[in-house]
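Peer 1: everything below, folded, please.
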Amino acid sequence: MSTQSAAVPTSLGAAPAVPLKLPRKAPVFAGETHSQLVRRARKMHKVLTETYPDAHCELDFTTPLELLVATILSAQTTDVMVNKVTPTLFAKYPDAKAFAEADREEMEAILKPTGFFRAKTNSVMKLGQLLVDEYDGVVPDKLEELVKLPGTGRKTANVVLGNAFGVPGITVDTHFGRLVRRFGWTEETDPVKVEHLIGELFGKKDWTMLSHRLIFHGRRRCHAKKPACGACPIAQWCPSFGDGPTDPDLAAKLVKVPA
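Peer 2: Coordinates of the predicted model:
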């Protein structure tokens, strides 16, 4: 396995005086016990908490129904794009009954910018009808009921539970799954297994915000193709340090700051 010697930053723009020799890829921490993994993961989360004090759900919503619909629409597109169309959507369709009775072509026209608009229109209309028929138009607050709704899997259900109902949940989206594997917290790729395994590393009260902080980090620094390793505040605990530029100046150029 090839190795490289590099100064691992302990904070943005800072580096320890003594360089550390770290492999480019895992397993740097392959021999750690479960308790050591828990301590390392929690240290990383503590620093991410300090780095992203404003981490939050980046979908705009005011009700559980709005969040549920927005999350369904976020598939294969960005939260920014969803937030552009939902003000018009929610103004025209303010409740489940309105979604159920919507004119399909009119809704498709609104949702077209999000991609896969026909399938999404179908899901939203079916969702509205089911909520009217079985839940008096109200979004349920139980995981086992949410996952039965059209267009709603565990990821979407946990988004709604954590952010609309205050029920702790881990949201395993593409960013979250990629980062926990890159961090060496798990090698699992199945979202349900990832959800349960990562849940064991943290207290339940931290689950929702853990999801937000990892998603923030994935969008801003720990990119899929070229992570900003030299500008990463948790690099000293990451077995994948070196997957991206380790030079602080080069890495800083990769950091994305949303408008």
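
Peer 1: all contacts plus neighbour counts: C-alpha atoms, from now on.
Peer 2: Will do.

Peer 1: who are the packing partners of the host helix or strand of Val47?
Peer 2: Of the helices and strands defined by DSSP states H and E, Val47 is found in helix 34-51. For helix 34-51, the packing partners by 3 or more C-alpha pairs under 8 Å, 6 or more residues apart in numbering; DSSP states H and E come out as helix 207-220.

Peer 1: helices or strands up against the helix it packs on?
Peer 2: If you count contacts as 3+ C-alpha pairs under 8 Å, 6+ apart, helix 207-220 packs onto helix 34-51, helix 174-182.

Peer 1: returning to what we had before: which element follows the helix holding Val47 toward the C-terminus?
Peer 2: Tracing the chain past helix 34-51, the next element assigned as helix or strand by DSSP H and E is helix 64-73.

Peer 1: buried residues, whichever helix or strand comes after that following helix. List them.
Peer 2: Downstream of helix 64-73, the first helix or strand assigned by DSSP H and E is helix 79-92. Neighbour-count burial for helix 79-92, counted by 16 or more other C-alpha atoms under 10 Å, picks out 79, 81-83, 85-86, 89-90.

Peer 1: what's the answer for stretch 128-138, then?
Peer 2: 128-132, 137.

Peer 1: now, these that are in helices?
Peer 2: When DSSP state H defines the helices, the subset of the buried residues of stretch 128-138 inside them is 128-132.

Peer 1: mind listing what's buried in the helix holding Val47?
Peer 2: So helix 34-51, judged by 16+ other C-alpha under 10 Å, has buried residues 37-38, 40-41, 44-45, 48-49, 51.

Peer 1: and those as JSON lines, adding distance to Ala100?
Peer 2: As requested, these are exported to JSON lines (distance: C-alpha to C-alpha, whole Å):
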{"residue": "Leu37", "distance to Ala100": "47"}
{"residue": "Val38", "distance to Ala100": "46"}
{"residue": "Arg40", "distance to Ala100": "48"}
{"residue": "Ala41", "distance to Ala100": "44"}
{"residue": "Met44", "distance to Ala100": "44"}
{"residue": "His45", "distance to Ala100": "41"}
{"residue": "Leu48", "distance to Ala100": "41"}
{"residue": "Thr49", "distance to Ala100": "40"}
{"residue": "Thr51", "distance to Ala100": "42"}
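
Peer 1: one more sequence to fold, the one below, so I can look at both together:
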Amino acid sequence: MVYRLPNYITHAKINKSIINYSWDDSDVDAGWDYSYSEKIATQIESVSLRAKICLMIGTYEWILGRFQGMEQDPIFMYIAEAAWCANINKFYLIPQYELDEHDYAERSNYLGPIAGVLWCSGYSSLMGDLYVSDNTIHVDDDSTTLYEEYDDYYLDSWREDLKFLITATLHILPTEKVSIFKQWLEGVVQRLVKFYTLPEQDPFANLFGNKDEKSWLGDYVAIEILNLKREYDPTEASQLLNQFLSQVNRNNPLLASEQALKTKFAIPYQLGELS
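Peer 2: Model prediction:
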């Protein structure tokens, strides 16, 4: 099934053809005010990493919606679909070294006020957080992290990336649409805090890494939490995510091959324990 943006974004009609914001590929966030996004980041400090990444993907979808019909390269929609898969389990993604070999890893291929924004938001800001999102054993130990090249990952790396995504969205949206985005964002933050705040932990409990996946990532977060017109029940998250996985476009070039997935999952594209 072809991945589509949620209705609450398409119905907002934010894809105005007039591009009247500043953009400098050599200094992309020059003059941006990060105060609002810093406030949002502070509000979700206590929620799980999966919940934080959920908000990042949801914000990125607004950026996709801003340029719907203007950018023909499908890679940016592929990023969103793959990101949702990765927030379930990082192994759905192709390895980073494969990603870096593709043309879409090259910044110079994506310049200007549309492609440049999409690349900086999707590839640069979002993708890196996906690859480190399941280092569940010893986050800072080369011998036990699942991808050794990410041993320099900091526990709050999500923060700067989320702030960029939010501030970029505010920068590119038509002025009359900013309040719609903010209303959505603040409503989603309230939901994430309500349902996915982690219990307070002993600050010395995870000095050598998280003891299990739940303590590192938190519970599964279904995409539907982002739709404020729909009631959300976290106990239904697994069922909703299984529905999503059953419809994923398996030809997405950012997703691992069926053969590779079978080495990690008992049944690919179904929630379950790693094999």
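
Peer 1: report the TM-score for the pair.
Peer 2: Taking TM-score structural alignment, normalised by the length of the first structure as the basis, the two superposed chains have a TM-score of 0.25; 121 aligned residues with a C-alpha RMSD of 6.6 Å.

Peer 1: circling back to that earlier point, between the buried residues of helix 79-92 of the first structure, which is nearest Ile72 of the first structure?
Peer 2: Top of the list for closeness to Ile72 of the first structure, among the buried residues of helix 79-92 of the first structure and by C-alpha to C-alpha, is Val82 at 9.7 Å.

Peer 1: how far away is the closest one from Lys120 of the first structure?
Peer 2: From Val82 of the first structure over to Lys120 of the first structure the distance is 12 Å, taken as C-alpha to C-alpha, to the nearest Å.

Peer 1: can you list residues touching both of these two?
Peer 2: Leu73 (C-alpha atoms under 8 Å, 6 or more residues apart in numbering).

Peer 1: chain neighbours aside, what residue packs nearest to Arg50 of the second structure?
Peer 2: Counting by C-alpha to C-alpha, 6 or more residues apart in numbering, Leu217 is the residue found nearest to Arg50 of the second structure once chain neighbours are left out, at 5.4 Å.

Peer 1: do the same with Leu68 of the first structure
Peer 2: Beyond its immediate neighbours in the sequence, the residue positioned closest to Leu68 of the first structure (C-alpha to C-alpha, 6+ apart) is Val160, lying 6.0 Å away.

Peer 1: could I get the buried residues of stretch 128-138 of the first structure as TSV with distance to Pro64 of the first structure?
Peer 2: As requested, those are arranged in TSV below (distance: C-alpha to C-alpha, whole Å):
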residue	distance to Pro64 of the first structure
Gly128	13
Gln129	16
Leu130	15
Leu131	12
Val132	15
Gly137	11
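
Peer 1: contacts for the helix or strand where Ala109 of the first structure lies?
Peer 2: Ala109 of the first structure belongs to helix 104-111 when elements are defined using DSSP H and E. Residues outside helix 104-111 of the first structure that contact it (C-alpha under 8 Å, 6+ apart) are 85, 88-89, 117-118, 120-121.

Peer 1: again, only this time at 7 Å
Peer 2: Contacts of helix 104-111 of the first structure from elsewhere in the structure, counted by C-alpha atoms under 7 Å, 6 or more residues apart in numbering, are 85, 89, 117-118, 121.

Peer 1: mind listing what's buried along that helix?
Peer 2: Within helix 104-111 of the first structure, the residues scored as buried using 16+ other C-alpha under 10 Å are 107-108, 110-111.

Peer 1: tell me the one among these nearest to Arg213 of the first structure.
Peer 2: Of all the buried residues of helix 104-111 of the first structure, the one sitting nearest Arg213 of the first structure is Leu111; the distance, using C-alpha to C-alpha, is 28.3 Å.

Peer 1: any idea how far the closest one is from Ser5 of the first structure?
Peer 2: The span separating Leu111 of the first structure from Ser5 of the first structure equals 50 Å under the rule C-alpha to C-alpha.

Peer 1: just to revisit the earlier point, tell me who's in contact with the residue nearest to Leu68 of the first structure.
Peer 2: With contacts taken as C-alpha under 7 Å, 6+ apart, Val160 of the first structure has the following neighbours: 64, 67-68.

Peer 1: look up how far Lys97 of the first structure lies from it.
Peer 2: Per C-alpha to C-alpha, Val160 of the first structure is found 19 Å from Lys97 of the first structure.

Peer 1: again, but for Ser123 of the first structure
Peer 2: For Ser123 of the first structure, the distance to Lys97 of the first structure (C-alpha to C-alpha) stands at 14 Å.

Peer 1: before we move on, what about Ser35 of the first structure?
Peer 2: In this view, Ser35 of the first structure and Lys97 of the first structure are 50 Å apart by C-alpha to C-alpha.

Peer 1: Glu106 of the first structure now?
Peer 2: 16 Å.

Peer 1: coming back round to it: narrow the contacts of Val160 of the first structure to just the buried residues.
Peer 2: Buried members of those, scored by 16+ other C-alpha under 10 Å, are 64, 67-68.

Peer 1: coming back round to it: surely the residue nearest to Leu68 of the first structure forms part of a strand?
Peer 2: No - with DSSP: H, G, I helix; E, B strand; the rest coil as the criterion, Val160 of the first structure is assigned helix and is not in a strand.

Peer 1: re earlier: go ahead and confirm the residue nearest to Arg50 of the second structure touches Ala51.
Peer 2: No - applying C-alpha atoms under 7 Å as the test, Leu217 of the second structure and Ala51 come out as separate, 8.4 Å apart.

Peer 1: quick one: which of these two has more around it?
Peer 2: Counting neighbours by other C-alpha atoms under 10 Å for Leu217 of the second structure and for Ala51 shows that Ala51 has the greater number, 27 against 24.

Peer 1: nothing else from me, thank you.
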